[in-house]
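**Q** Need a 3D model of the sequence below.
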Amino acid sequence: MGRENQTGMSEFILLGLSSLWETQVSLFVLFLAMYLVTVLGNFLIILLIRLDSRLNTPMYFFLSVLSFVDVCYTNSTVPQMLVHFLSARKSIPFYSCVLQLLISLAMGSTEFFLLGAMAYDRYVAVCHPLHYTVVMHGELCLGLAAGCLAAGFMNSLMQTVITFQLPLCHKVVNHFACEMLAMLKLACVDTSFNKVMVAVSGFLVIMLPCFLVLFSYGHIVATILRICSAQGRRKAFGTCA
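**A** Modelled structure (predicted):
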């Protein structure tokens, strides 16, 4: 971290979504309900997959990992936002802001990578069903999940370090959380390089898994259409739905 940040910036002020008390109370109720549904729903998915032996397959393994990552992503920002809805002073300590940005970026990136891994799993299941259990063995599934997490954290760590090494002249963040582009607006220097890095990172994290999904499902659809049995086609489409 730069010296300016360590000595002169101990906290940030988050403007949030509204300055009106009535609106903040309404938003608190709305986001609290959404938060509870999200967290409980994802935990229920994880619990069901753990308890039902029939769901001990690679597809549901990746789904449980995705649910866990979604819970972590939600908890990185929403609890603090809920507290700020009912607080007069919406401040966040410097290092809490750093941690929030690090975790939210890591979990968001990991989700995209996991979607790519899940698309590959479905590609093997539909296009190479006889080799599925051999290809998608436990060690590969764990390796893919760990690789997605590692790639997400590497991307997040790079972006977070580059961002908070900038000299920051302001502490009022025009956002409800420590978000990347909102933090760059606080810098005293030109942030063109950082914005290019954000764009490149966004392309790699979002578009590459997207291309993998489109490629995998293109092959899947082509394979399904070659199935002679209508029942077999319905079952294959249902597996990928």
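**Q** Please count neighbours and contacts with C-alpha atoms only from this point.
**A** Noted.
**Q** Is Ile92 part of a helix or strand, or is it coil?
**A** Secondary structure for Ile92, judged by DSSP: H, G, I helix; E, B strand; the rest coil, is strand.
**Q** residues touching it, list them.
**A** Contacts for Ile92 (C-alpha atoms under 8 Å, 6 or more residues apart in numbering) come out as Glu11, Phe12, Ile13, Leu14.
**Q** Just the residues you listed: which are in strands?
**A** Glu11, Phe12, Ile13, Leu14 (DSSP state E).
**Q** ok, these vs Gly218, which is closest?
**A** Leu14 (43.9 Å; C-alpha to C-alpha).
**Q** how far away is the closest one from Phe28?
**A** Separation of Leu14 from Phe28 (C-alpha to C-alpha, to the nearest Å) stands at 16 Å.
**Q** how about this one, so we can line them up?
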Amino acid sequence: MPSAQTREGLADKVYQAVKQSIFDFQLLPGERFSENTLAQQLNVSRTPVRQALFHLEREGYVEVLFRSGWQVKALDFDYYDELYDLRIVLECEAVRRLCALSLAERRVALAAQQRFWIDSAPSTLGASVAKEDEAFHRALVAATNNRQFLQLHSDITEKMRRVRRLDFTQQHRLHATYQQHQAILHALYAQRCEEALRLLTLHISESKAAVRTITLLRLQQARETAQAAHPRESPSRART
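**A** This is a model prediction of the structure:
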């Protein structure tokens, strides 16, 4: 019988695999699936599959259907828009508090962001930029030294990751992120608080619009691929 540690490891493996399939649109919004199917595909028992799915359900990626297995949750853009708006409010308050610090304190709080976004050439364009982008925005909030702010921001970031990471799949959006982060940092170092607030609001708003466009495009491409591979299947598997 597998140990508790082994079971937890298997559940985490399933969790990561299913989550990545959702992120990559291999499991489409609205698509139904069973625990048995996943267990067979991942070569594990149903127990770690069920544990992983309940974890994903708590995070809002899947939902259980009464006597009908599981389903990938549909993309609710109104929900994501609200999260983007909440980010603007929270991060703008963080910037106001950053501006109340001395320039020396500001530079210490943002030292890692200075090194990545300004001192280093933008040579690394890809998945690592998504992580560094999250670190940039987290650093703004962390500088407030308010643990509740930071926890709320972390929760929002996790909920948005399903779509927000797509903002870093196109070169022009990667370059825009570099330029906008640099501009925000320069404004903060120059003690131009209102400019930093304006730039930050514009940056997040542009990301919100771009993510919706990119997500819809990726979803359309995934549907077309799925229909080409399984032309006789019901179109309901690609429902949003």
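**Q** Now compute the TM-score of the two chains, please.
**A** The TM-score (TM-score structural alignment, normalised by the length of structure 2) is 0.30; 99 aligned residues with a C-alpha RMSD of 4.6 Å.
**Q** circling back: could you dump the contacts of Ile92 of structure 1 into a markdown table with neighbour count and distance to Thr160 of structure 1 added?
**A** Formatted as a markdown table, those follow (neighbours: other C-alpha atoms under 10 Å; distance: C-alpha to C-alpha, whole Å):
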| residue | neighbour count | distance to Thr160 of structure 1 |
| --- | --- | --- |
| Glu11 | 16 | 16 |
| Phe12 | 21 | 16 |
| Ile13 | 20 | 18 |
| Leu14 | 20 | 18 |
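**Q** Now do the helix or strand containing Leu150 of structure 2: which elements does it pack against?
**A** Using DSSP states H and E, Leu150 of structure 2 falls within helix 147-164. With contacts defined as 3 or more C-alpha pairs under 8 Å, 6 or more residues apart in numbering; DSSP states H and E, helix 147-164 of structure 2 has these neighbours: helix 4-23, helix 77-99, helix 127-142, helix 193-229.
**Q** Could you measure from Tyr15 of structure 2 over to Gln227 of structure 2?
**A** Applying C-alpha to C-alpha to Tyr15 of structure 2 and Gln227 of structure 2 gives a distance of 26 Å.
**Q** higher neighbour count, these two?
**A** Tyr15 (21 against 16; other C-alpha atoms under 10 Å).
**Q** In contact with the more buried one: list those residues for me.
**A** By C-alpha under 8 Å, 6+ apart, the contact list for Tyr15 of structure 2 reads Val49, Ala52, Leu53, His55, Leu56.
**Q** buried set for the helix or strand encompassing the first one?
**A** In this case it means Val49 of structure 2. Element membership for Val49 of structure 2, per DSSP H and E: helix 46-59. By neighbour count on 16 or more other C-alpha atoms under 10 Å, the buried set for helix 46-59 of structure 2 is Arg46, Pro48, Val49, Arg50, Gln51, Ala52, Leu53, Phe54, His55, Leu56, Glu57.
**Q** nearest residue to the fourth one other than its sequence neighbours?
**A** Spelled out, it's Arg50 of structure 2. Among residues not flanking Arg50 of structure 2 along the chain, Glu35 sits closest, at 6.8 Å (C-alpha to C-alpha, 6 or more residues apart in numbering).
**Q** re earlier: quick check: next helix or strand after the helix holding Val49 of structure 2?
**A** Where DSSP H and E defines the elements, the next helix or strand beyond helix 46-59 of structure 2 is strand 62-65.
**Q** buried set for that next one?
**A** Val62, Glu63, Val64.
**Q** mind putting those residues in a markdown table, distance to Val89 of structure 2 included?
**A** Below are the buried residues of strand 62-65 of structure 2 laid out as a markdown table (distance: C-alpha to C-alpha, whole Å):
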| residue | distance to Val89 of structure 2 |
| --- | --- |
| Val62 | 28 |
| Glu63 | 30 |
| Val64 | 33 |
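**Q** circling back to that earlier point, include distance to Ile184 of structure 2 when you put the helices and strands packed on helix 147-164 of structure 2 into a markdown table, please.
**A** Converted to a markdown table, these look like this (distance: least, C-alpha to C-alpha, whole Å):
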| stretch | distance to Ile184 of structure 2 |
| --- | --- |
| helix 4-23 | 29 |
| helix 77-99 | 10 |
| helix 127-142 | 11 |
| helix 193-229 | 5 |
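**Q** Among these, which comes closest to Thr157 of structure 2?
**A** Across those, closest to Thr157 of structure 2 is helix 127-142 (C-alpha to C-alpha), at 7.6 Å.
**Q** So the spatially most central residue of structure 2 versus Glu134 of structure 2, what's the distance?
**A** Closest residue to the average C-alpha location of structure 2: Arg161 at 1.2 Å, with C-alpha atoms, centre = their mean. Using C-alpha to C-alpha, Arg161 of structure 2 is found at 10 Å from Glu134 of structure 2.
**Q** Same question for Cys99 of structure 2.
**A** The separation that Cys99 of structure 2 has from Glu134 of structure 2, given C-alpha to C-alpha, amounts to 21 Å.
**Q** Could you do Gln51 of structure 2 as well?
**A** In terms of C-alpha to C-alpha, Gln51 of structure 2 sits 28 Å off from Glu134 of structure 2.
**Q** before we move on, the earlier item: quick one: which of the buried residues of strand 62-65 of structure 2 is nearest Gln221 of structure 2?
**A** Val62 (21.2 Å).
**Q** so how far is Gln16 of structure 2 from the closest residue to that closest one other than its chain neighbours?
**A** Residue nearest to Val62 of structure 2 in three dimensions, not counting chain neighbours: Val72, with 4.3 Å by C-alpha to C-alpha, 6+ apart. Separation of Val72 of structure 2 from Gln16 of structure 2 (C-alpha to C-alpha): 15 Å.
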